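A.B. asks: Provided below for reference: sequence and predicted model.
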Amino acid sequence: MTRTLITGGLVITAAEEVHADVLIEGGRIAALAAPGSQRWSADRVIDATDTYVIPGGVDAHTHMELPFGGTFASDTFETGTRAAAWGGTTTIVDFAVQSVGRSLTEGFDTWMEKANGRCAIDYGFHMIVSDVNGATLREMDALVAQGVTSFKLFTAYPGVFYSDDGQILRAMQQASGNGGLIMAHAENGLAIDVLVQQALARGERDPRHHGEVRKVLLEAEATHRVIQLARVAGAPLYVVHVSADEALAEIVTARDKGLPVFGETCPQYLFLSTDNLAEPDFEGAKYVCSTPLRPREHQAALWRGLRTDDLQVVSTDHCPFCFSGQKELGRGDFSKIPNGLPGVENRMDLLHQGVVDGHITRRRWIEIACAAPARMFGLYGRKGTIAPGADADVVIYDPAAEQTLSASTHHMNVDYNAYEGKRVRGKVRTVLSRGEVIIDNGAYTGHAGHGAFLPRGVTQYLG
């Protein structure tokens, strides 16, 4: 049984910061001890002097190989999980998709087949529910028993993923009985479609209009609505990719009432804005995603929500489409631009820059990027922390290293970087997944198929 010893680093978890030696045995954390206090023997010793020793990141919102807008997300499970590892993320929770007229089980099996034997890191699945009916509701119970314990519904994308209020209520009622967590993409899709057609009729066809028609008030309205439906159903609710102050305010109001309502935001809403959507020569298409980028003034509210725990998680909504040949499908019609941004490789570094900039503390960085997503989706204790018994998903992170984010150096399978040219402080040095070194001082040493499927428990946020 291989033993690894990590010495000399500052161990940072959501709960504490302590200089400690970390002993890994059999793919798990075996023990922590004051530096030099134990004479542990090890097959491999990693010197972490002057670095942080942190849990591997948990990105709870990715879309590898997602079919969308007549094309597919450009990262496969192999390329996308490898890129995640480069960025210090050691677990993803992706989305299996139910097609309208098909069963949840068929969708789950299809995505399991896509991922099986290809992932560099561990992975789980949420289930996108596109067709709520009696059979679907019964299948939800069976999937919870199999470790798929979260279900995403959409108030957006009529004709594709959209569910009406009655369908959403029925799914929430089912989840309230089986322990599942309902995730909601909250935008008023029916109203947005009206505004899209009106904008196109006026000749407003550039990428910037994508953000203008997907109005803040329509995100806030849908957020309010799904919260009220969850109250009626007696179900917990997780609102994905919150982008706007007004939508966050609806979550804050609910949480102030003591309701089990949770929120997620993404790095793009913390660092990018409508200024990017307005870049000339169709460059703005690179930044088309939904919910859309907002004016910069919303960023302060989102950072504040992360500090106050009104937003619990930062995920990426990683759904990359190349500019050439994919984003270009929408030249002359912004509504045909595939919606999605790359980011799975950059999340941990961008959030560390949030520490450097004074937006959050180091422990809060680990909370929102590692511990909270693990707790939210039934993985904590195994993932998201460094403690005896946890999986040895460990990142040696150099807080002093500087880097420039760029498509020329990233490992995501996409031809641009949404943060091109941004200087950040902090960089991954070494990554271990279940005790196996998969990134080692700037070299990838992992392999496809190392990643294991994770059956998840129910959310650990509820008493």
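C.D. replies: The structure has been received and is ready for your questions. Numbering: from 1, shown residues only.
A.B. asks: all contacts plus neighbour counts: C-alpha atoms, from now on.
C.D. replies: Will do.
A.B. asks: can you tell me how far Ala387 is from Thr4?
C.D. replies: 15 Å (Cα to Cα, to the nearest Å).
A.B. asks: of these two, who's got more company?
C.D. replies: Per other Cα atoms under 10 Å, whichever of Ala387 and Thr4 has more neighbours is Thr4, with 25 against 19.
A.B. asks: in terms of helices and strands, where is that one?
C.D. replies: strand 3-7 (DSSP states H and E).
A.B. asks: wait, Ser273 sits on Val288?
C.D. replies: No - counting by Cα atoms under 8 Å, Ser273 stays clear of Val288, with 10.6 Å between them.
A.B. asks: who's more crowded, the two?
C.D. replies: Taking other Cα under 10 Å, Ser273 and Val288 do not tie; Val288 has more neighbours (26 against 20).
A.B. asks: residue contacts, the closest residue to that one other than its chain neighbours?
C.D. replies: Here the nearest residue to Val288 in space, its sequence neighbours aside, is Asn339; by Cα to Cα, 6 or more residues apart in numbering that works out to 5.4 Å. Asn339 makes contact with 68-69, 288-290, 319, according to Cα atoms under 8 Å, 6 or more residues apart in numbering.
A.B. asks: element containing Asn339, please.
C.D. replies: If you go by DSSP H and E, Asn339 is not part of any helix or strand.
A.B. asks: next: Ala135.
C.D. replies: Per DSSP H and E: helix 134-145 holds Ala135.
A.B. asks: ok, and here's another one to check against it:
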Amino acid sequence: MFHHFTSSVMLTGGIDPHTHLAMEFMGTETIDDFFSGQAAALAGGTTMHIDFVIPVNGSLVAGFEAYERKAKKSCMDYGFHMAITKWDESVSREMEIMVKEKGINSFKFFMAYKGSLMINDELLLQGLKRCKSLGALAMVHAENGDAVFEGQKRMIELGITGPEGHALSRPAVLEGEATARAIRLARFVNTPLYIVHVMSIDAMEEISKARKSGQKVIGEPVVSGLVLDDSGLWDPDFITAAKYVMSPPIRESGHDKALQAALSTGVLQLVGTDHCVFNSTQKALGIDDFRKIPNGVNGIEERMHLVWDTMVESGQISVTDYVRITSTECARIFNLYPRKGAILTGSDADIIIFNPNSSFEISASSHHSRTDTNVFDGRKGKGKVEVTIVGGRVVWQDDELKVVPGSGKYIEMPPFSYLFNGIDKSDAKYLSSLRAPVRRFNSAS
């Protein structure tokens, strides 16, 4: 897992399960593409990421081809999740093509973003059933989109148009509700479920309850939710406040500590970033209306450092746990282990050399992302990635990147990860337990 030498440790390269590079969203496109976002990742010790393919006019194949083009300039390994934004027979057929021919083993359903990405319960049920039959993992963005729409109207009526209105319009109760609903529908279908960017105690407690009952539910907190609170949204400077706008929102103080505790005790399993960055000019699209601020924060470069400082340096987790939540568990969930997420004979040589005694400082002026802001700006901590090695090649050393566009590889992810173990048995048990249909005799009329 890790080897000690002098003061540094050798660890498996990080895998970020949740990024959005070159994504068209809310009338603009994220500023980091597959080269700049990946360069930032490598500088921060992450050697693979999984990005979300957004369908084109509902078509998965067209979406996949568009993302293949976007990723031509990649400089590190990447995989794809696929978002499902509408439902019909052709989407169902295309899901099979994605799983069997394109190396995709996860599909994401948005319960939020009414009028653009949001799907209803009927579609979610169809999607869960289809995922189950294909051995693909269903992922959800869990917020009640109908209620958020109401909350947004409420804020505008109150004259609250600034970034703070974003947090106030979509409180944690709406994340808890959607998380509970998704978990229960997944139980009804009997298929594993992955909850992306768990931002609140409300959502975390639903996941905890389901896991205690034996249900296969994975919870993914993101770095911003683990280390920040929502105070920045009240900053009098619009550009500063707007940079913190993401969904679900960063919560008030207290949620961050609770999410850290849940991660340290295994209630939550791995850490992503939801790296989805817009510069201050793009964020200013919502200068008069928080509903028009493109949602998203950074994290792809900062994740490995901040998780170490917040979780290992503070004594909440061990180095072994650190490797698990930043790399190994992601590789297992998405069926890449032991090719990824391990330092073993036959594994890809994606390795970082990490110095626990060195310190880092995060700044928008020195980071490798193309954006001009950083939600972790000014933050200092212990633990620094000194060297990043990808496939045996040194790509980051002495604070210098040596990356070539086009050197990254697309990594296919096979279906039926360990989360599907035993599903067929529990289905059979359910069928045999029904004691139905009951044979009834017709009483003479």
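C.D. replies: Arrived safely, thanks for sending. Keep in mind the model is a prediction, meaning the values are calculated, not measured.
A.B. asks: what do we get in the second structure for the residue nearest to Val288 of the first structure?
C.D. replies: Matched by TM-score structural alignment, Asn339 of the first structure corresponds to Asn295 in the second structure.
A.B. asks: for the stretch 301-450 of the first structure, which segments count as strands?
C.D. replies: Counting by DSSP state E, counting those that start in this stretch, the stretch 301-450 of the first structure has these strands, from start to end: 313-314, 394-404, 423-433, 436-440.
A.B. asks: could these go into a markdown table alongside mean neighbour count?
C.D. replies: Output for these, formatted as a markdown table (neighbours: other Cα atoms under 10 Å):
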| stretch | mean neighbour count |
| --- | --- |
| strand 313-314 | 30 |
| strand 394-404 | 20 |
| strand 423-433 | 23 |
| strand 436-440 | 19 |
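A.B. asks: which one, of those strands, ends up nearest to Ile360 of the first structure?
C.D. replies: strand 313-314 (12.4 Å; Cα to Cα).
A.B. asks: what stretch of the second structure does that closest one fall on?
C.D. replies: Under TM-score structural alignment, the match for strand 313-314 of the first structure is residues 270-271.
A.B. asks: so how far is the matching stretch from its chain's centroid?
C.D. replies: 8 Å (Cα atoms, centre = their mean, to the nearest Å).
A.B. asks: do the same with stretch 301-312 of the first structure
C.D. replies: On Cα atoms, centre = their mean, the centre of stretch 301-312 of the first structure falls 16 Å from that of its chain.
A.B. asks: and the helix holding Ala135 of the first structure, what does it pack onto?
C.D. replies: Packed against helix 134-145 of the first structure by the contact rule (3 or more Cα pairs under 8 Å, 6 or more residues apart in numbering; DSSP states H and E) you find helix 104-115, helix 165-178.
A.B. asks: what comes into contact with it?
C.D. replies: Taking Cα under 8 Å, 6+ apart as the rule, helix 134-145 of the first structure contacts 103-105, 149-150, 170-171, 174-175, 178-180, 458.
A.B. asks: dump those to TSV, plus distance to Pro260 of the first structure and neighbour count.
C.D. replies: Shown next, in TSV, are the contacts of helix 134-145 of the first structure (distance: Cα to Cα, whole Å; neighbours: other Cα atoms under 10 Å):
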residue	distance to Pro260 of the first structure	neighbour count
Ser103	29	19
Leu104	26	28
Thr105	28	17
Thr149	16	28
Ser150	15	28
Arg170	18	17
Ala171	16	27
Gln174	16	19
Ala175	13	25
Asn178	16	17
Gly179	13	19
Gly180	13	29
Val458	14	21
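A.B. asks: which among the helices and strands packed on helix 134-145 of the first structure is found nearest to His126 of the first structure?
C.D. replies: Ranking those by proximity to His126 of the first structure (Cα to Cα) places helix 104-115 first, at 8.9 Å.
A.B. asks: before we move on, the earlier item: now the angle from the helix holding Ala135 of the first structure to helix 165-178?
C.D. replies: Orientation check (axes from the mean of the first three to the mean of the last three Cα atoms, to 10 degrees): helix 134-145 of the first structure against helix 165-178 gives 40 degrees.
A.B. asks: much appreciated, bye for now.
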